[in-house]
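> generate a structure from the sequence data that follows.
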Amino acid sequence: MPPRSLQTAALGMQAQQTSIDNIANNLSNANTTGYKRSRVVFQDLLYENVQASAEGQTDGAEPAELQIGSGTTAVATVRNFSQGSFSKTGNSLDLAINGDGFFQVQQPDGSLAYTRDGTFTLSSEGNIVTQTGLKVQPNINVPPNAVEISIDQEGTVKARLQGESEMVELGQMELARFPNSAGLRPQGGNLYEQTESSGEPFIGTPGRGGLGNVRQGFLEKGNVKVVQEMTSLIQAQRTYELNSRMVTTSDEMMQTANNVKR
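As a prediction, this is how the structure comes out:
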């Protein structure tokens, strides 16, 4: 049977590899609109009572036991939904949320997904959609003869039609807010889906009920802090190397023990 230290160090290397994989994903999305960085959560594994506590102590102290742990494992990734900085684009359909909340989009199967990425455009039918063609909900249709689109901080969409001087109201955007945003499950494509952990969404008008305001002509950058991620990368790499050294040390000790038997 291999020594406990060999198994524990191997688990440590596996855990740090998971951490490095997560850091690599954060860094690769540093310039992704609305991306929220994540971190890996670790837990120690089962402990074994190698030796029971000594009996007969009279000083009233709690008897100590000899326990050896089995290493560590990655159990979850926790996403940080702190606000990213804004980038001005000047495009009328680029929107950023200043505060809490998510845009709602309808997926091909009819279910709703949620995003902080407000890089919107118009479909061939005039609907406001994401870059992949998903309709923003509530659905708002822009007439083909619209020459100007205005979206105020409360999400009211207006357009000036060709030959007209007054703006015409087209619809009202709504945002979704969750009791526990960290419980949302990422789907890829800058989308999140609701889970039991996230809770039921509160749907409302931007700027009301704790929801953030809408900023037209801006996009929210990802909240990845490159310097912080590089520091975490160095720490994970060093920890991986130490666990690798432990594997080598355990192997050398096994060889020494085998030589003694000879």
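> use CA for all of it now, contacts and neighbours both
OK.
> ends of stretch 127-147, how far apart?
15 Å (CA to CA, to the nearest Å).
> list the buried ones in it?
The neighbour-count check on stretch 127-147 (16 or more other CA atoms under 10 Å) flags 127-130, 133-138, 140-142, 146 as buried.
> go through the longest helix anywhere in the chain and flag the buried ones.
Ordering each helix of the chain by length in residues (DSSP state H) puts helix 226-261 first. Within helix 226-261, the residues that qualify as buried by neighbour count (16+ other CA under 10 Å) are 229, 232-233, 236-237, 239-240, 243-244, 246-247, 250-251.
> hang on, the earlier thing: so of the buried residues of stretch 127-147, which two are at opposite extremes in space?
134 and 146 (21.2 Å; CA to CA).
> element containing residue 19, please.
Element membership of residue 19 [criterion: DSSP states H and E] is helix 4-28.
> follow-up on the earlier one: closest to residue 80 among the buried residues of stretch 127-147?
Scanning these for proximity to residue 80, where the rule is CA to CA, the winner is residue 130, at 23.1 Å.
> isn't the closest one up against residue 120?
Yes - the pair residue 130 / residue 120 is scored as a contact, 4.7 Å apart, by CA atoms under 8 Å.
> my read is that residue 152 contacts residue 173, right?
No - in this structure, residue 152 is not within contact of residue 173 by CA under 8 Å, at 9.9 Å.
> any shared contact partners between these two?
Common contacts of residue 152 and residue 173 (CA atoms under 8 Å, 6 or more residues apart in numbering): none found.
> okay, the two: which has more neighbours?
residue 173 (22 against 15; other CA atoms under 10 Å).
> so what's residue 223 up against?
30, 34, 35, 36, 37, 82, 83, 84, 85.
> please determine how far the last one is located from residue 99.
Relative to residue 99, residue 85 is positioned 11 Å away (criterion: CA to CA).
> please enumerate the strands of the stretch 1-150 of the chain.
Applying DSSP state E, counting those that start in this stretch to the stretch 1-150 of the chain gives strands spanning 38-44, 47-51, 66-69, 72-79, 86-88, 95-98, 102-106, 112-115, 121-122, 128-129, 135-137, 146-151.
> following up with a second sequence; could you model it the same way so I can compare the two?
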Amino acid sequence: MDRLIYTAMTGAKHILEQQATTSHNLANATTTGFRSQLDSFRAVPVLGDGLPTRAFVVDATVGTDFSTGSMQSTGRELDIAIQGKGWIAVQKPDGSEGFTRHGSLKVSENGILQTHSGLNVLGDGGPITIPPDVSITFAKDGTVSTVPSGSRPNAVEVVGRLKLVNPPEDNLVRGDDGLFKTKDGASVDSDVAVVVAGGMLEGSNVNVVESMVSMINLARSFEMQMKLLTNAESNEAKASQILALS
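Purely as a prediction, here's the structure:
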């Protein structure tokens, strides 16, 4: 009975946490470039006096599904999408380097190329400056070119190249701001093999149907854990009655 209570109690607790993760994924089903979060359970024995009959159920390290999302054509000149593996390097508010797949970019009032949330997009030499009154194009290798408004198409000027990186996925962690970073927080060198597509955005890789089914299964699992606790309470009450009669 002791083992049953510990298993059911911790199982119910972490099912609620897994439901929160699934709800978070569903809430970001339409977020550009979002990578769904993964949860898994593992058993941990309770150490202490007495027989080792008790075990906790805890969440294993939360992981990430790095599979690519669907490509969506927008026709907007400041929209880009990574084709296959890779990330866009951005400058976080603390000056460190972060990685994102959200390619909806903009130009700030000061002419700095930024993400939709206002973070500076990094180039090979730092933030990229865009001159005023120009049309912007992105090459497959991340080269940023501009053409002054009203000029001939051959009056192209290269203003920089996006810093495109592809660090090992097992070395990436998701921050509280939604950006990814390396486990040690170090910057990563550019990868010339990363390819971008202009005028497109990558959708979320969340499978809505699978997530909804997971929510239903988790709800049923939670009910089962509650029934186990109820049964344990009932068994304890009956045991106490038997002991009292004896």
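> residue closest to the middle of the second structure?
By CA atoms, centre = their mean, the second structure has its centre lying nearest to residue 35, at 4.0 Å.
> look up how far residue 26 of the second structure lies from that residue.
11 Å.
> list the residues that contact both of these two?
The contact lists of residue 35 of the second structure and residue 26 share residue 206, where a contact means CA under 8 Å, 6+ apart.
> you'd agree residue 58 of the second structure is up against residue 39?
No - counting by CA under 8 Å, residue 39 is not a contact partner of residue 58 of the second structure; they are 10.2 Å apart.
> tell me which residue of the second structure lines up with residue 230 of the first structure.
Here residue 230 of the first structure is matched to residue 212 in the second structure, going by TM-score structural alignment.
> please apply the same query to residue 130 of the first structure.
Under the alignment (TM-score structural alignment), residue 130 of the first structure maps onto residue 115.
> roughly how far apart are its match and residue 88 of the second structure?
In terms of CA to CA, residue 115 of the second structure sits 10 Å off from residue 88 of the second structure.
> shared neighbours of those two, anything?
When contacts are counted by CA under 8 Å, 6+ apart, residue 115 of the second structure and residue 88 are jointly contacted by 103, 121.
> tell me who's in contact with residue 9 of the first structure.
Here residue 9 of the first structure is in contact with 71, 243, 244, 246, 247 (criterion: CA under 8 Å, 6+ apart).
> which residue packs closest to the second one, ignoring adjacent ones?
Read it as residue 243 of the first structure. Excluding the flanking residues, the one nearest residue 243 of the first structure by CA to CA, 6 or more residues apart in numbering is residue 9, at 4.9 Å.
> again, but for the fourth one
Closest residue to residue 246 of the first structure in three dimensions, ignoring its sequence neighbours and counting by CA to CA, 6+ apart: residue 9, at 6.0 Å.
> map the one you found onto the second structure.
Per TM-score structural alignment, residue 9 of the first structure is aligned with residue 8.
> over to residue 260 of the first structure?
That one, residue 260 of the first structure, aligns with residue 242 by TM-score structural alignment.
> and residue 92 of the first structure, by the same measure?
By TM-score structural alignment, residue 92 of the first structure lines up with residue 77.
> give me the neighbour count for its match.
With other CA under 10 Å as criterion, residue 77 of the second structure counts 16.
> for the residue lying closest to it once chain neighbours are set aside, give me its contacts.
If the residues on either side of it in the chain are set aside, residue 77 of the second structure comes closest to residue 199, at 5.4 Å by CA to CA, 6+ apart. Contacts for residue 199 of the second structure (CA under 8 Å, 6+ apart) come out as 73, 74, 75, 76, 77, 78, 79, 80, 81.
> can you tell me how far the aligned residue in the second structure for residue 249 of the first structure is from residue 198 of the second structure?
Counting by TM-score structural alignment, residue 249 of the first structure lines up with residue 231 in the second structure. According to CA to CA, residue 231 of the second structure and residue 198 of the second structure sit 60 Å apart.
> residue 175 of the second structure: neighbouring residues, count only.
Counted by other CA under 10 Å, the residues lying close to residue 175 of the second structure total 11.
> again, but for the one 4 residues further on
For residue 179 of the second structure, the count of nearby residues is 19 (other CA under 10 Å).
> in this structure it contacts residue 96, no?
No - Residue 179 of the second structure is beyond contact range of residue 96, at 11.3 Å (criterion: CA under 8 Å).
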